[in-house]
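> Whatever this is, show me its structure:
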Amino acid sequence: MGGSSIDDDWELASPSGGPRTLVLVGCTGNGKSATGNSILQKKAFVSDANSAGVTRTCEMQRTVLYDGQILNVIDTPGLFDFSAETEFIGKEIVKCINMAKDGIHAVLVVLSVRTRFSKEEAAAVNSLRTLFGNKITDYMIIVFTGGDELEFNEKTLEDYLGRDCPEPLRELLNQCENRAVLFNNRTTDRTKKDEQVQELISLVNLVVAKSGGKPYTDELFVEMKKGARMLHNQTEVSKQENEEKLIKRLTEMVELKVRETTARLEQQLAEEKAARLIAQKMAQTAQMKSSDEILKLRESLERAERELRDQAGKAKCVIL
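Here you go, the predicted model:
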């Protein structure tokens, strides 16, 4: 499943009644692979509590739901951590597009309730829009992992997203029209497992209905599909050569977008850092000014007290 070659069955999937493709994205350590296993209800993806991340390459697994609906679940490495090489990210995104066949029915943005939503994560989600266009937001569902921790503290997802919800996360939820679900990937309760998957599938069905049954595609999907058709009737030798050229061309397209996105992200973070430094300097200046004013006020009070004591002493001498 993890191979990079272009498959020949691009025409087999039916956008309306065929398999639905879900892609897991998010920063390393948020529990993408464990969430994939919960959706599939089997240990298909390697999952471990490892800060460095376990998933090394895009991988697709398939399951059939009780109603006969086929789900393709694609797990991805931390493509949006921006710690990986641009070439690696490019190749993995192209591989993901190849696996997605006729498009993506839902993008599952995996976040963890164990860690506070950071500006870096917000920037990573923004990079998703930069790479695939603003339209991708219509297909996004937020999956919060760490449901066991909230349950232990007798809290709900609504409690977690209450008054202390960071503004960037609130903005992301608004963009996704509050499509969010809480997953407990550690539960052994079969009913709980079924309920959270059904809640997610309901949101996927909502996305599918809103999009008129049309999965997300962009120019990369079009190029991939066009290339697959051209390769279909070629000999094995020429097919391999042209396939390599197609992969290279698509990877270069993605790499260019990734570089542009990374540069924009770095500029944004640099501007935010500069703004923070200016704010800190202004705060320090205000504090120093305040300290000076307090010192002057204290000196004025001490001087006034001395003058009062001197006047009282003089008055006593006059009386005597």
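> For the rest of this, base every contact and every neighbour count on C-alpha atoms.
Will do.
> where along this protein do the strands fall?
Here the chain has its strands, by DSSP state E, at 20-25, 59-64, 70-75, 106-112, 140-145, 180-183.
> Now render those strands as a markdown table, adding distance to Ile89.
Shown next, in a markdown table, are those (distance: least, Cα to Cα, whole Å):
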| stretch | distance to Ile89 |
| --- | --- |
| strand 20-25 | 13 |
| strand 59-64 | 14 |
| strand 70-75 | 14 |
| strand 106-112 | 17 |
| strand 140-145 | 20 |
| strand 180-183 | 26 |
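> Before we compare anything, build this one as well:
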Amino acid sequence: MGGSSVDDDWEQLTSSPNGEQTVVLVGRTGNGKSSTGNSIIGKKSFKSLRSPSGVTSTCELKSTTLSDGQIVNVIDTPGLFDSSVGSEFVGKEIVKCIDLAKDGIHAVLVVFAVLNRFSQEEVAAVRSLQTLFGSKIVEYMIVVFTGGDQLEEDDETLEDYLSRACDDSLKDFLILCENRYVLFDNKTKDECKRVKQVQRLFSLVNEVIAQNGGQPYTDNLFAELKKGATKLHDQQIELDSFKGYSKGEISDLKNQLQLSYDEQLKRITEMVESRLRETTTKLEQQLAEELAARLKAEENAHAAQMRSDNEIRKLRENLERAQEELRKKGGCAIL
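Next up is the predicted model:
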């Protein structure tokens, strides 16, 4: 998985106390996911390496200890909300993300930039996550708005921005997330300010954890990957205790076990990719139907407006004729 051995993943998993929290950053490329991750960590841990297509290369996990002693695992993801990437890429990265967060996810941080419009592809991506992981995933979502420095320059609060520029799609999404949102200035050099905005974020994370009974989000994919990693690790430990095998034979057997685990990952990845393709097809159809319904409603509204305008025009013409007839008869116009 991304060049790291299962032994490394296992060491990270088993060395983590129950009090650790794992958050995942998702959002469109350019919204500031990596910068937000660096603000949480407190240093430049996530590199903004980009491929020619403009997409962060792969999922990464970094850990930090917050000022209150809370240990946090932060997973940065590629642009899973980008329409330019295919279901194969997204599927592999989702499985990689789940593999990094075997014990579950305490919060999904959906990152938006205040200067970018909430796009239809972001709406579709959120719906894809709901379809893939179930509607309960929304209960773990927190919105992080980046660009706090830009709002500050304009002497504007986040509430000012939302009341001015928040369209219906974004309003609906914020309601879906029970208005859990926070503003980040990822360019600040003020350590006190950075710590305060991280504290505000994790007060929401703690709220999410409390509302979900203290349990991180997991599903059958998490369980299957964790079970496979546990089995592989136990078998590798068992091999190390065998006295009747040479080092070369033990190495070969471990390689065979690794290949078996890799096959499991491949099967799960193909399943996720298949789900994503089905979801994408359904969403495209749904969005097309919604667009057709909206256009039909606009057409009906336009037709109704034209009928109203025609009726008003006819009334005016009738009134003008009546006034003209009165003038010809030497009468007095009422109006």
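> What's the TM-score once they're superposed?
The TM-score (TM-score structural alignment, normalised by the length of the first structure) is 0.86; 312 aligned residues with a Cα RMSD of 2.8 Å.
> hang on, the earlier thing: indicate which one of the strands of the first structure is closest to Cys317 of the first structure.
strand 106-112 (78.3 Å; Cα to Cα).
> Pull out the buried residues from that closest one.
106-112 (16 or more other Cα atoms under 10 Å).
> Repeat that for stretch 81-101 of the second structure.
So, applying 16+ other Cα under 10 Å, buried residues of stretch 81-101 of the second structure: 81-82, 87-88, 90-101.
> so, if you compare those, which one comes nearest to Val123 of the second structure?
Phe81 (8.8 Å).
> Gly27 is in contact with the closest one, correct?
Yes: Phe81 of the second structure lies in contact with Gly27 (Cα atoms under 8 Å); the separation is 5.5 Å.
> list residues touching both of these two?
Common neighbours of Phe81 of the second structure and Gly27, counting by Cα atoms under 8 Å, 6 or more residues apart in numbering, are Glu122.
> Just tell me which of the strands of the first structure ends up closest to Phe221 of the first structure.
The nearest among the strands of the first structure, by Cα to Cα, is strand 20-25 at 13.8 Å.
> how close does stretch 193-200 of the first structure sit to the second structure?
Its aligned residues in the second structure lie a mean 1.1 Å from stretch 193-200 of the first structure after superposition (mean Cα distance after the TM-score superposition for the first structure).
> any idea which helix is longest in the first structure?
helix 236-319 (DSSP state H).
> Identify each of the helices in the stretch 101-250 of the second structure and give its residue range.
Secondary structure of the stretch 101-250 of the second structure (DSSP state H, counting those that start in this stretch): helices located at 120-133, 148-153, 158-165, 168-176, 191-211, 220-241, 247-328.
> returning to what we had before: list just the nearest of the buried residues of strand 106-112 of the first structure to Leu301 of the first structure.
Closest to Leu301 of the first structure, out of all of the buried residues of strand 106-112 of the first structure and judged by Cα to Cα, is Ser112, at 55.1 Å.
> and Asp185 of the second structure, what does it touch?
146-149, 194 are the contacts of Asp185 of the second structure under Cα under 8 Å, 6+ apart.
> mind redoing it with 7 Å?
Applying Cα atoms under 7 Å, 6 or more residues apart in numbering to Asp185 of the second structure gives the contacts 146-149.
> would you turn the residues you listed into JSON lines with distance to Leu49 of the second structure and neighbour count?
Formatted as JSON lines, the contacts of Asp185 of the second structure follow (distance: Cα to Cα, whole Å; neighbours: other Cα atoms under 10 Å):
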{"residue": "Thr146", "distance to Leu49 of the second structure": "19", "neighbour count": "25"}
{"residue": "Gly147", "distance to Leu49 of the second structure": "21", "neighbour count": "21"}
{"residue": "Gly148", "distance to Leu49 of the second structure": "23", "neighbour count": "21"}
{"residue": "Asp149", "distance to Leu49 of the second structure": "23", "neighbour count": "16"}
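> how close does the equivalent of Arg294 of the second structure over in the first structure sit to Cys58 of the first structure?
Under the alignment (TM-score structural alignment), Arg294 of the second structure maps onto Arg276 of the first structure. Look at Arg276 of the first structure and Cys58 of the first structure: by Cα to Cα, to the nearest Å, they are 37 Å apart.
> what's the answer for Val110 of the first structure, then?
15 Å.
> The counterpart of Leu162 of the second structure in the first structure: how many residues sit nearby?
Matched across to the first structure, Leu162 of the second structure falls on Leu161, judged by TM-score structural alignment. Using other Cα atoms under 10 Å, Leu161 of the first structure has 14 other residues around it.
> Likewise for Gly213 of the second structure?
Count around Gly213 of the second structure with other Cα under 10 Å applied: 8.
> so what's Leu182 of the first structure up against?
Here Leu182 of the first structure is in contact with 143-145, 147, 157 (Cα under 7 Å, 6+ apart).
> now swap in Asp8 of the second structure and tell me
Counted by Cα under 7 Å, 6+ apart, Asp8 of the second structure has zero contacts.
> which of Arg276 and Cys58 of the first structure has more neighbours?
More neighbours surround Cys58 than the other of Arg276 of the first structure and Cys58, with 25 against 12 (other Cα under 10 Å).
> Please report how far the closest residue to that one other than its chain neighbours lies from Glu59 of the first structure.
Distances taken as Cα to Cα, 6 or more residues apart in numbering place Thr76 nearest to Cys58 of the first structure, at 4.5 Å, with adjacent residues excluded. Distance of Thr76 of the first structure to Glu59 of the first structure, computed by Cα to Cα: 7 Å.
> now do Phe88 of the first structure
Phe88 of the first structure is 15 Å from Glu59 of the first structure, by Cα to Cα.
> Give the equivalent position in the second structure for Gly146 of the first structure.
So, by TM-score structural alignment, Gly146 of the first structure is matched to Gly147.
> Ser300 of the first structure now?
In the second structure, Ser300 of the first structure lands on Asn318 (TM-score structural alignment).
> ok now do its match, which residues does it touch?
With Cα under 7 Å, 6+ apart, Asn318 of the second structure has no contacts at all.
> got it, and Ala52 of the first structure?
Ala52 of the first structure touches Thr28, counting by Cα under 7 Å, 6+ apart.
> how about a cut-off of 8 Å?
So Ala52 of the first structure contacts 28-29 (Cα under 8 Å, 6+ apart).
> I'd like the distance between it and Ser290 of the first structure.
On the measure of Cα to Cα, Ala52 of the first structure and Ser290 of the first structure end up 46 Å apart.
> repeat for Gly313 of the first structure
Distance from Gly313 of the first structure to Ser290 of the first structure, by Cα to Cα: 34 Å.
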